[in-house]
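Chemist: what follows is a predicted structure for the sequence shown.
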Amino acid sequence: MKRAHRWPVTVAAVTFIALLAAAGLRSAPSVMMVPLEVHFGWNRATISATSAVGIFLYGLVGPFAAALMQSFGIRRTMIAGLSLMAASTFVSQWMTQSWHYLVTWGLFSGIGTGAITMVLGAAMVNRWFATRQGLVMGLMSASAATGALIFLPFLAWLTSTGAWKPVVLTVSLVCLALIPLVAFLVPERPSDVGTTRFGEAPDAPPPPPRQVADPALALKVLASASRSPVFWLLFGTFFVCGLTTNGLVGTHLIAYCGDHGIAPVAAAGLLSMMGLFDLFGTTASGWLTDRYDPRRLLFVYYALRGLSLLALPFIDFDGTSLAVFAVFYGLDWIATVPPTVAITNRAFGERDAPIVFGWVMVGHQIGAATAALGAGVIRETWGTYAPAFLIAGTFGVVAGLAALVLPARQRLAEPLPA
């Protein structure tokens, strides 16, 4: 490895690991759903409501975290998020009421994970990489599914006897262990360690100066971006992305499989299989984004995802059918992120793009929260998850068609003054 490339690769690796931990925390409620229902007697809709709050805050905090990274710093923001994640989940082992679960796993862990999200990956890629941005963003995006691959089978095994506290302790200790790693291996800027961005030309202009702390920066960027139709198209399609992934499949697939007599450990294995294939699918999506029109990529990803969800309620839920679904769906799990980030960068500029993408992520998490809560309510009302998957599949096909309306490469908004 070239000496000039050592620090960018190191920072990318540590960011990837931090995103893995956040993904592990976000996947934990799916394996705790049944144990909490049995232990406390809380119904599925009540538990799903906490998941919805956490998912929503995870998205809402994103643009403010991106703005904080420009003034307070990426490293400090990461440490603050990891600390809050570790503390809130650790305290939850003493909860006795459903509102305790809402406060610890819904409110505080939602805020903490909001600082360790895709906007962190976008900010890191823009600050440390001049080339290969799509490929690196693909790896950062795949971290969410890879986190499920690593954590879910183990977390499901911890709940195999009906226990939920071991899950709480595992997640909190992993987050705590990452704090010193970030503190020592994530410099704020390439110039702080005497290097440049990966692939940056020697005569490249200097990076923009660090912005003065402005609590309203995220809102100012939103006001500017919201005047562009492309923002609302990205926001809407990413709403569907969240609706069809972590809000529905990530939160309810294990319980849906349980309705068909499949044990939680086996169902978690399906999510892990999805994570394994998404690691390849999303990384390949980043490579493709560097080479092909991201609009057409989004059309393919959303349409195929929608069709797979429309088919799921009609399969036999045997081993072969579920394995085929897991492979097909896994390849497409978060493949939408690299082309979405690429369009955001081209439309709003590399400085404002992480904040704009943060607001696009709000749409993602609103969609995820809608599915997390709505699917739970549908299950309680209808006694089956099938309508929820059919609705989500239809939205996926519509989002694929909407992606074709996005503009090609032209700049759509002027950045805010530094």
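Modeler: Looks like it arrived, so ask away.
Chemist: okay, CA-based contacts and neighbour counts for the rest of this
Modeler: Fine.
Chemist: Ser228: neighbour count?
Modeler: Residues lying near Ser228 (other C-alpha atoms under 10 Å) number 14.
Chemist: for the one 5 residues further on, same thing?
Modeler: For Leu233, the neighbour count with other C-alpha under 10 Å is 19.
Chemist: so it is in which element?
Modeler: Element membership for Leu233, per DSSP states H and E: helix 229-244.
Chemist: what's the next secondary structure element after that helix?
Modeler: helix 249-259.
Chemist: what are the buried residues along that following helix?
Modeler: Residues of helix 249-259 classed as buried: Val249, Gly250, Thr251, His252, Leu253, Ile254, Ala255, Tyr256, Cys257 (neighbour count, 16 or more other C-alpha atoms under 10 Å).
Chemist: hey, where'd the helices end up in the stretch 151-300 of the chain?
Modeler: Applying DSSP state H, counting those that start in this stretch to the stretch 151-300 of the chain gives helices spanning 165-185, 217-225, 229-244, 249-259, 264-289, 294-311.
Chemist: right, and those helices - which one's nearest Gly147?
Modeler: helix 264-289 (7.6 Å; C-alpha to C-alpha).
Chemist: sorry, back to before: what's the closest of the buried residues of helix 249-259 to Leu57?
Modeler: Nearest to Leu57 among the buried residues of helix 249-259, with distances taken as C-alpha to C-alpha, is Thr251, at 15.6 Å.
Chemist: how far away is the closest one from Val31?
Modeler: 9 Å (C-alpha to C-alpha, to the nearest Å).
Chemist: check it against this one:
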Amino acid sequence: MRPYRKIPRSPWTVAAGAALAIVTAGAFSTLAGLLVGPLHEDLGWSRASVGLVSLVNMVVYGATAPFAAALMDRFGMRRVAVGALCLVGSGAALTTTMTAPWQFVLYWGVLVGLGTGATATTFAATVTERWFVARRGLVTGLLTAASVVGQFVFLPVLSWVIDAYSWRAAAAALACAAACALPVVWAAVREPQKAPGRTEDTAHPASRTKDNTRPTGRTEDAARPTARTEDAARRALRTLVRAARTGPFWLLAGTFAVCGASTNGVMWTHFAPAAHDHGMPVTVAASLLSLIGIFNVAGTVGSGWLTDRADPRRLLATYYALRGLTLLALPLLLTSAVDAPLVAFTVVFGLLDVATVPPTIALCRAHYGADAPVVFGWVSAAHQVGAGAVAFAGGVTRDAFGSYDPVWVGAGALCAGAALLALTVRRPQGPQGPRVTPPARATPRRSRALPASPPPCR
């Protein structure tokens, strides 16, 4: 164990390792959209069958998230993240050998869905909750942006590999990427070292680590919590039962389902084939998606910064309303060439695409405290159900009507409804939701032992 002590166990080191895992897994999320045409031409599969794989992948992705958050509490973040990379790598490698649609459902829908779900935004929420006290919204935005980088920045590369070689080569490249990321994530996302005979986590961010490292924003030591021994699945289900009895959970789940429907469901799955229907080469459409990803990074980080300073409910309402307007305008903008209005659409949609994540996590933290990562996992499950339903409906609509236009209009209408729902979420007690957390309430009881130190949260 002595060599591990040479690796700095700072919060930013853990965040960097988590970002690498999220980037790698994120690259798997959008490849299915690029495979619609090649699988249709090479294997003769219908677009609806490929859309069914996207549906299974997104539902499994969403269902995995809350259980993964509970597993991280039980077994640690490192083991879950490394196991997730093994799953996505295995799924991509097996995809290169498939010859029937049911194999695509199993390899990409189930295995890749499990792996990407375990390294989803719940992973970012867990890292932020454990290792950061100050600037939580900003760090959440940065880790969410890492997912965006994986989803969009590699799209042109994967599209080029498909054109130059084959879709099997693209899947094999992703399997190699997961294998290369494994040792780095294992070294960076350090597991807390436990002293002999002790069950509490000696490197938990509530206290100092063995190398005298505090979490970012912590100014004094706090009581170390006892490690959870409850079964992860049981805890995830019990948390769901408790959260389901509250109104904010259903409102957040409903809005996040629309978020998934209007991003993963239509844009990440059907934008490339829809643009190709208008005569645009798939490589050019993938480049536009990559441009969306670039502005996603700026939009997500900016949204995290705003979440630390503004009402998350109003931010969500603004994001959904503007996203709905852009989707309603898209059928009028798609052409065979890239012009200024289409570029403007990609910029605006990119700024709004994943900007909903930091405010949603902040509201979960404000209403559900220490259970926020697991609750957000269930909210993310709703996100993926909405995404999968619209991904499947988009393929069916294209096969039935020969156009994706009804899908864009329907997604825009759903965003308008989500904007209204976001404003009805009950305002949490306190001046700002994200700061109303259990550590902030527990600090005054500890302050008597440290009379010279001010309370960390005001």
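Modeler: All right, it came through fine. These figures come from a predicted structure and were not determined experimentally.
Chemist: can you put the buried residues of helix 249-259 of the first structure in JSON lines and add distance to Trp232 of the first structure?
Modeler: JSON lines is the format used below for these (distance: C-alpha to C-alpha, whole Å):
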{"residue": "Val249", "distance to Trp232 of the first structure": "25"}
{"residue": "Gly250", "distance to Trp232 of the first structure": "25"}
{"residue": "Thr251", "distance to Trp232 of the first structure": "26"}
{"residue": "His252", "distance to Trp232 of the first structure": "28"}
{"residue": "Leu253", "distance to Trp232 of the first structure": "29"}
{"residue": "Ile254", "distance to Trp232 of the first structure": "32"}
{"residue": "Ala255", "distance to Trp232 of the first structure": "33"}
{"residue": "Tyr256", "distance to Trp232 of the first structure": "32"}
{"residue": "Cys257", "distance to Trp232 of the first structure": "35"}
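Chemist: closest to His5 of the first structure out of the residues you listed?
Modeler: Set against His5 of the first structure, the nearest of the buried residues of helix 249-259 of the first structure by C-alpha to C-alpha is Gly250 (35.4 Å).
Chemist: aligned to Val396 of the second structure, what sits in the first structure?
Modeler: Val396 of the second structure maps onto Val377 in the first structure, with residues paired by TM-score structural alignment.
Chemist: now do the same contact list for that match.
Modeler: Shown in contact with Val377 of the first structure (C-alpha atoms under 8 Å, 6 or more residues apart in numbering): Arg44, Ala45.
Chemist: next, the angle helix 249-259 makes with the helix or strand hosting it.
Modeler: Val377 of the first structure belongs to helix 337-382 when assigned by DSSP H and E. Relative orientation of helix 337-382 of the first structure versus helix 249-259 (axes from the mean of the first three to the mean of the last three C-alpha atoms, to 10 degrees): 40 degrees.
Chemist: name the residues of the helix or strand following helix 337-382 of the first structure that are buried.
Modeler: Downstream of helix 337-382 of the first structure, the next assigned helix or strand under DSSP H and E is helix 386-403. Of the residues in helix 386-403 of the first structure, 386, 388-403 count as buried by neighbour count, 16+ other C-alpha under 10 Å.
Chemist: repeat that for stretch 313-327 of the first structure.
Modeler: Pro313, Phe317, Leu322, Ala323, Phe325, Ala326, Val327.
Chemist: which of those lies closest to Phe108 of the first structure?
Modeler: So of these, ranked by how close each gets to Phe108 of the first structure (C-alpha to C-alpha), first place is Ala326, at 31.5 Å.
Chemist: what distance do you get for the residue of the first structure most remote from its centre to Thr196 of the first structure?
Modeler: What lies farthest from the middle of the first structure is Asp203; by C-alpha atoms, centre = their mean that is 35.5 Å. Distance of Asp203 of the first structure to Thr196 of the first structure, given as C-alpha to C-alpha: 11 Å.
Chemist: ditto for Ala115 of the first structure
Modeler: Remark: distance between Ala115 of the first structure and Thr196 of the first structure (C-alpha to C-alpha) = 25 Å.
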